[in-house]
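**Q** predicted model follows, preceded by the sequence.
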Amino acid sequence: MVRPIAGATRSFHHYLSCHTLPPRAGPPIWRTMPHTTPARPLWPALKRGMAGYCPACGGGRLFLRFLKPAAACAHCRQPLDGHQADDFPSYIVILLLGHIIVPLMIEVNYVFDIPLGWQTAIWPSLTAVLAIALIQPVKGAVIAYQWARRMHGFARGGSA
């Protein structure tokens, strides 16, 4: 049996009823905010970004070097330096590689009897090759997502 605390005269529900805010009158805040900027198409932008092209037009190259984005598109002049794709592409690649390599290791070890020395050479090498192959498309997709959703430096206008 639960005994009440000595000196406690009010319940927790009474405390909540006294210390809550009254309901807000009018429509929800997200419905009252004006949408002045047109939406940018997400999926075509992601496809262009993963292919390494400008998310706005698909004509210019997104990267000057392996992971160095261009300051602006050479074709449509869309500024591309407003992105903040710092470490997030690397986290996505690590997540993807974990879901690819670990089941592959388990299945290969189940089916084949590969010596441990060979495995210590195969799996890190395969992981490094896949990481290098995935990092640029993933970074392009992150930049394209930020462009399509007008995040960070892409919110200040540019082409629609």
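**A** Perfect, I can see it now. The shown structure was predicted, so the numbers you read here are calculated from the model rather than taken from an experiment. Numbering: from 1, shown residues only.

**Q** could you use CA atoms for every contact and neighbour count after this?
**A** Noted.

**Q** longest helix in this structure, please.
**A** helix 116-148 (DSSP state H).

**Q** against that first model, consider the following:
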Amino acid sequence: MSVRTITGEERPLARSMIRGAVCKCPNCGEGKLFRSYLKVTETCSACGEALHHHRADDLPPYVAIFIVGHLLVAIILHMEMTWRIDPLTYLYTMLPLAIVLPLAMLPSIKGSIVGLQWSLRMHGFDPKHRDPADPDYP
């Protein structure tokens, strides 16, 4: 699926989300998307695309917790049905995984959501429909 404007400019959804997932600019795929762990850059250093319009907010943590929760529950159920395991083993293995895995996933998930918003021209990414709350609004 790609979004085409009246001028014919395409913004392919899958390509934009993949570029965001690898923490690159959804427009050019060259510039860095983040200036720190989860802070999105104001503009792309390679193509100059404004990226500060994003509103990823709470969706990336929800997606990360959803994925990790399902993964860990499946692992715990498999271990419980296959072997007899001491409950402390779960504490020593699953608790660190429950903390580390979402934190490792967050930048990629947030990048793909920024790519989704850019591709669908949400939250000020459409030059014809800027958000009045945006500081760059004319």
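**A** Structure received. As the structure is a prediction and not an experimental result, all values here were calculated from the model.

**Q** re earlier: with structure 2 overlaid, how far apart is the longest helix of structure 1 on average?
**A** Taken over the aligned residues, the distance from helix 116-148 of structure 1 to structure 2 averages 0.8 Å (mean CA distance after the TM-score superposition for structure 1).

**Q** do stretch 90-109 of structure 1 as well
**A** Using mean CA distance after the TM-score superposition for structure 1, the mean distance for stretch 90-109 of structure 1 is 1.0 Å.

**Q** in structure 2, what stretch matches that stretch?
**A** Matched against structure 2 by TM-score structural alignment, stretch 90-109 of structure 1 falls on residues 61-80.

**Q** before we move on, what about stretch 12-23 of structure 1?
**A** Taking TM-score structural alignment, stretch 12-23 of structure 1 hits no residues over in structure 2.

**Q** what about the alignment partner in structure 2 of residue 148 of structure 1, neighbour count?
**A** If you follow residue 148 of structure 1 across to structure 2 using TM-score structural alignment, you land on residue 119. As a burial measure, residue 119 of structure 2 scores 25 neighbours (other CA atoms under 10 Å).

**Q** so who does residue 119 of structure 2 touch?
**A** By CA atoms under 8 Å, 6 or more residues apart in numbering, the contact set of residue 119 of structure 2 is 2-3, 11-13, 16, 26.

**Q** out of those residues, which are inside helices?
**A** Here DSSP H is the test, and the contacts of residue 119 of structure 2 give 13, 16 as lying in helices.

**Q** list just the nearest of the contacts of residue 119 of structure 2 to residue 32 of structure 2.
**A** The shortest approach to residue 32 of structure 2 among the contacts of residue 119 of structure 2 belongs to residue 26, at 9.7 Å (CA to CA).
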